[in-house]
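**Student:** Got a predicted model here, sequence first, then my questions.
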Amino acid sequence: MVRVAFSGHPAYREARYRYDALGRRTAKTLTRHDGREEETEFLWCGRVAFSGHPAYQEASYRYDALGRRTAKTLTRHDGREEETGFLWCGLRLYGERNGDATESGTLYIYNEGGHEPVARAERQKGGYRLYWYRTALNGLPESLHDKAGRAVWRGRCDEWGALKQESYTGEGEKLRQNLRFAGQYFDHETGLHYTTFRYYDPENGHFTQPDPIGLAGGLNQYAYAPNALTWIDPLGLASTNNPGVYDVHGEAHLPSDMYRMSDGKHFQEANRQLYYQMKNDPQFKATLEGKYPGIFEKVSPGKRGAFPRKAPTGIGWETTWHHHERVAGLLQLVDGPDHN
């Protein structure tokens, strides 16, 4: 059990967390100043049970084969249910709709290839109404504006993404702004941020599950990023503070079923693709050999047919495979010294 004591918290004096043998958070208990407790139980079968929650007794979640959340259902104390469905484009949240509504819904528009929201379109009878985001460096929405430039929503979060204050004006009162750090969606029922492959707790700045690749991802398996003001982790798999501006000399695209595998597996697949690209394109091979002498041999399969699991390196040169932070599954061959 992990215990956290608060000093100066407006509502709670203590929080306690329990974890299972796999390192996943199974329960959170909040103790108010008057001694009352609120407990949230995470069952890791797509269901969350509440004890002492002011509005809900249970929440259930559904996911597709890629791990993307497709729906959530909230059950109130009187038995009424509230369902939200989610739409996806690749590994980016494309939209959401409430219940069986066909005349309403929200679509999200992002910057090219990234997870930073640019606008949202609210479906209404006869068409859509656009609203525009103003975001911080890390993709966190700070305000939402209508076509006339008026702010219909403003939010203020702390350094780790916990919402401290928000305000709605005019038509913004009909909207619910749940986007947080790049790639994150706020669940008001649990206070957690859904981040595609893991859940993030903004109150302590950590994920609720360990890194899927274990210690290969670092000693702190729950860490979000060294600095949440300038770093992002839109999928819950790897943080980065680099906008992806490198001299790119080759690219490889991973199949979706490899996303959760180790870097060694990723590099092996990238080397395999680069090998065949060079083999089938003599001009491309000559260009790379001119910059990195011997690179074709470095990515060639061994005697047993297996491709190397490390990025190619030779005398006087070094490369690495960079995981693009905005395009899922894209690996880019870049100079090792340039890579952070």
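**Tutor:** Sure, I can see it.
**Student:** From here on, just use CA atoms for contacts and neighbour counts.
**Tutor:** OK.
**Student:** What count of nearby residues applies to Asp187?
**Tutor:** By other Cα atoms under 10 Å, the residues close to Asp187 number 14.
**Student:** Do you have the strands of the stretch 151-300 of the chain handy? List them.
**Tutor:** In the stretch 151-300 of the chain, the strands defined using DSSP state E, counting those that start in this stretch lie at 151-157, 163-168, 185-186, 193-194, 199-201, 206-207, 250-253.
**Student:** Tell me which other helices or strands the last one touches.
**Tutor:** In this case it means strand 250-253. helix 263-280, strand 330-335 (3 or more Cα pairs under 8 Å, 6 or more residues apart in numbering; DSSP states H and E).
**Student:** ok, and here's another one to check against it:
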Amino acid sequence: MAGHLAEMHEGDQVTRFRRDSFGRLLKRTTERPGMSPVKTSFAYDALGRRTYKHVEQQGQPSELTVFTWDGDLLQSEERFQGNMQTSRAFALPELEPEDPERRFSLPRAQRQQMLTEMPGIIPQRRVVYLFEPDSFIPAAKLEACYEAVAQATGTQAYGFTLYQLAQPALYYFQTDHLGTPLEVTDSDGQLAWVGHYRAWGKLEKANDGNNRQASTENPFRFQGQYHDPETGLHYNRHRYYDPEIGRFTTQDPIGLLGGENLYQYAPNPTGWVDPLGLKKCPCNVKFKRWKAGDAIDKPMPDGSDPSWDTVRSRYWKNRAATSSDEFSVDNMRRMRSGKAPLDFNPRTGNFESRELHHVMPQRAGGSNSPLNLRELTPDQHGAVDAFRHTVPTTGGIL
């Protein structure tokens, strides 16, 4: 396909890339004189998410990594080793429809346990990842190795080893302002991995903080990127990123909607991110949406200030989260959806929405902080502020 990296020469090493019609990397083959080729294959599901990575080299056991996703976030990975191509039962996972008869059915591409029952294939470890809410910033991981526990005979009369996961170890990611992991600490707070990067995200070196080998791995780089040591590239959800040159290896799938330069990652690597490999965003965008308990005047995901309607809705959601005994069931339901509770007005004989009064009016520069807000009935609000429904304009008050 035109415009995509197809071959690369580094000294006497030649690397070839094969892609599908969508430009997704299917196979990478590296050849060097005197050595057997290293072949790395990839597969994707119907949503374009990478489901496995398979590494082969003659004379070496094959390695397979199976990926499980939660939307656009990597939920977990599981690694296997063994002679997969000669296994009588081995077939790389394929996407199959979910089984409606099974409550917890998953596509076959995400049923890693199927591989643990195949002869000659040894499960290595499983890692489950946790991210900060509504973001691509890694927060923690649970890592566990497999242990052999018994021998068994399969339905085709071949023997295999049963494995189970050992007690998982908990690790925490410490990131910079971009969401790039700088350190990984264990559950005791001890450094397990410390990384040093070049400007465009290439890992220069990693250790345990004391110039010894790191005791755990960190595959994450810039926000949304997963490092493949076999290729040196970073899988960036919709594309692959090359940290050596600070550019993507394929054109932007959304074309000019992502910018005029179809291969550009960002104008500079210290102020921008591209978690999906589609369109750059300034790093002040945290990709975190508001949730109950957050400040009601918290900026929107794009960094802009929330509107008064949004602030007001957040206010009542926060009240619902902390005032379960103060309001009726119907009013609690309204507040959880961002609507004000209803109060009965004996003067009119109607139920009316409670209002929020700014002690210092917005038209006078008053903030939307809870400290500047008071809950009042419409009659009470009108008594203290006759201009409560007016807005400032360049010509005065409307």
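**Tutor:** Structure received. Because the structure is predicted, anything quoted here is derived from the model rather than measured.
**Student:** Burial-wise, tell me which of the strands of the stretch 151-300 of structure 1 comes out on top.
**Tutor:** strand 193-194 (a mean of 24; mean count of other Cα atoms under 10 Å).
**Student:** Which positions in structure 2 sit opposite that strand in the alignment?
**Tutor:** Alignment note (TM-score structural alignment): strand 193-194 of structure 1 is matched to residues 234-235 of structure 2.
**Student:** Would you mind getting the average deviation of the matching stretch from structure 1?
**Tutor:** For stretch 234-235 of structure 2, the mean deviation from structure 1 after alignment is 0.2 Å (mean Cα distance after the TM-score superposition for structure 1).
**Student:** starting at the chain centroid, how far to that stretch?
**Tutor:** 13 Å (Cα atoms, centre = their mean, to the nearest Å).
**Student:** what do you get for stretch 113-128 of structure 1?
**Tutor:** Here the centre of stretch 113-128 of structure 1 is set off from its chain's centre by 19 Å, with Cα atoms, centre = their mean.
**Student:** which other residues reach that stretch?
**Tutor:** Contacting residues not belonging to stretch 113-128 of structure 1 are listed as 92, 103-111, 129-135, 139-141, 182-183, 234, 325-327 [Cα atoms under 8 Å, 6 or more residues apart in numbering].
**Student:** Can you give me the buried ones in that stretch?
**Tutor:** For stretch 113-128 of structure 1, the buried set under the neighbour-count rule, 16 or more other Cα atoms under 10 Å, comprises Gly114, His115, Glu116, Pro117, Val118, Ala119, Arg120, Ala121, Glu122, Arg123.
**Student:** same thing with stretch 261-279 of structure 2?
**Tutor:** Within stretch 261-279 of structure 2, the residues that qualify as buried are 262-266, 269, 272-279, counting by 16+ other Cα under 10 Å.
**Student:** Over to stretch 24-34 of structure 1?
**Tutor:** Neighbour count says stretch 24-34 of structure 1 has Arg24, Arg25, Thr26, Ala27, Lys28, Thr29, Leu30, Thr31, Arg32 buried, by 16+ other Cα under 10 Å.
**Student:** and what of stretch 270-288 of structure 1?
**Tutor:** Neighbour-count burial for stretch 270-288 of structure 1 [16+ other Cα under 10 Å]: Ala270, Asn271, Arg272, Gln273, Leu274, Tyr275, Gln277, Met278, Lys285, Leu288.
**Student:** Done for today, thanks.
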